[in-house]
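Engineer: No letters, just coordinates:
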């Protein structure tokens, strides 16, 4: 192969993207079938379920979603009455987002399904492979300052 060509199939960033996308698509069947959620809606629901009250900006940072996707997901979850907005008392441009009781119930229903999905995925690997992946991911995250 020439020095000025790139073999995408062995290029680490490409492989990581493809793998993450494949896993995300596979998991999306769980929340799409159960609740008809999109990926941004699931990520918003999961972020609020884990952290409680958050701003849209914090949700975007936590889930690596563009603010437009966060905004649309927030609007759709609000229409479902799964999410409530409360304006910030000091800065009216900021809203604090929380799950409603219905949203929290949906989140709590999804947690064991998400954990089962993860267990099933990891069960296809040996113990050594699971350890290697966890350590490799941690090392890459540390190298990138995450």
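Structural biologist: Sure thing, it's come through. Everything quoted here is computed from the prediction, not taken from an experiment.
Engineer: rest of the way, CA atoms for contacts and neighbours
Structural biologist: Noted.
Engineer: Tell me who's in contact with the nearest residue to residue 108 once chain neighbours are set aside.
Structural biologist: Once flanking residues are discounted, residue 108 sits nearest to residue 49: 7.9 Å by CA to CA, 6 or more residues apart in numbering. Applying CA atoms under 8 Å, 6 or more residues apart in numbering to residue 49 gives the contacts 99, 104, 107, 108.
Engineer: any idea how far the spatially closest residue to the second one that is not a sequence neighbour lies from residue 17?
Structural biologist: Distances taken as CA to CA, 6+ apart place residue 49 nearest to residue 104, at 6.5 Å, with adjacent residues excluded. Distance of residue 49 to residue 17, given as CA to CA, to the nearest Å: 26 Å.
Engineer: okay, pairing it with this:
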């Protein structure tokens, strides 16, 4: 059986950890579905840092530490952009004619492409390249 893969962005991670977030129930449903369907879940190192900072700023330091503990002990694979990935993301930014693609999303797209991850779980608007699609729950 081919393993299904998904890369999770900071918006989904933050909504999942903050029970008062308007999209918390949707983020929780994502993770329940990932577990039930045995998805291989990926997160970038910079997404962890961004989410940790958001939780610490908007919720509390102790919940931010709990978030790190979950990432550390969980079955989520952490991916790191190396020099090749970073240069590919920079090239994508430099050759992209649109102004709405930022470095974070360029890196996410390149990492997903290199790891053969076909779906990205995100709540924010995102340009997807390389045939990558936004994850949505089947209804």
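Structural biologist: Cool, got the structure. Quick caveat: nothing in here was measured; it's all calculated off a predicted structure.
Engineer: After superposing, what score do the chains get?
Structural biologist: Put the two chains on top of each other and the TM-score (TM-score structural alignment, normalised by the length of the second structure) is 0.31; 74 aligned residues with a CA RMSD of 4.8 Å.
Engineer: re earlier: list the buried ones in whichever strand or helix holds the residue nearest to residue 104 of the first structure?
Structural biologist: Here residue 49 of the first structure, judged by DSSP states H and E, is contained in helix 39-51. When burial is assessed from 16 or more other CA atoms under 10 Å, helix 39-51 of the first structure yields the following buried residues: 39, 40, 41, 42, 43, 44, 45, 46, 47, 48, 49.
Engineer: I'd say the second one and residue 73 touch.
Structural biologist: Translated: residue 40 of the first structure. Yes - Residue 40 of the first structure is within contact range of residue 73, at 5.8 Å (criterion: CA atoms under 8 Å).
Engineer: Would you mind listing the buried residues in the helix or strand hosting residue 111 of the second structure?
Structural biologist: Counting by DSSP H and E, the element that carries residue 111 of the second structure is helix 103-114. Of all the residues in helix 103-114 of the second structure, those buried under the rule 16+ other CA under 10 Å are 105, 106, 107, 108, 109, 110, 111, 112, 113.
Engineer: following that helix, which helix or strand shows up next?
Structural biologist: Per DSSP H and E, the first helix or strand lying C-terminal to helix 103-114 of the second structure is strand 119-121.
Engineer: Tell me the most packed of the contacts of residue 49 of the first structure, by neighbour count.
Structural biologist: residue 99 (26 neighbours; other CA atoms under 10 Å).
Engineer: Give me the distance between it and residue 74 of the first structure.
Structural biologist: In terms of CA to CA, residue 99 of the first structure sits 10 Å off from residue 74 of the first structure.
Engineer: anything in contact with each of these two?
Structural biologist: residue 83.
Engineer: Next, the angle from whichever helix or strand residue 22 of the first structure is part of to helix 39-51.
Structural biologist: Assigned by DSSP H and E, residue 22 of the first structure belongs to helix 12-35. Going by axes from the mean of the first three to the mean of the last three CA atoms, to 10 degrees, helix 12-35 of the first structure is angled at 80 degrees with respect to helix 39-51.
Engineer: Give the buried residues for helix 12-35 of the first structure.
Structural biologist: For helix 12-35 of the first structure, using 16+ other CA under 10 Å, the buried residues are 27, 28, 30, 31.
Engineer: what residues are up against the third one?
Structural biologist: Listed by CA under 8 Å, 6+ apart, the contact partners of residue 30 of the first structure are 113, 114.
Engineer: now it: how far from residue 113 of the first structure?
Structural biologist: 7 Å.
Engineer: Residue 12 of the first structure too?
Structural biologist: As judged by CA to CA, residue 12 of the first structure and residue 113 of the first structure stand 30 Å apart.
Engineer: Ok, residue 60 of the first structure next?
Structural biologist: 23 Å.
Engineer: Thank you kindly, that will do.
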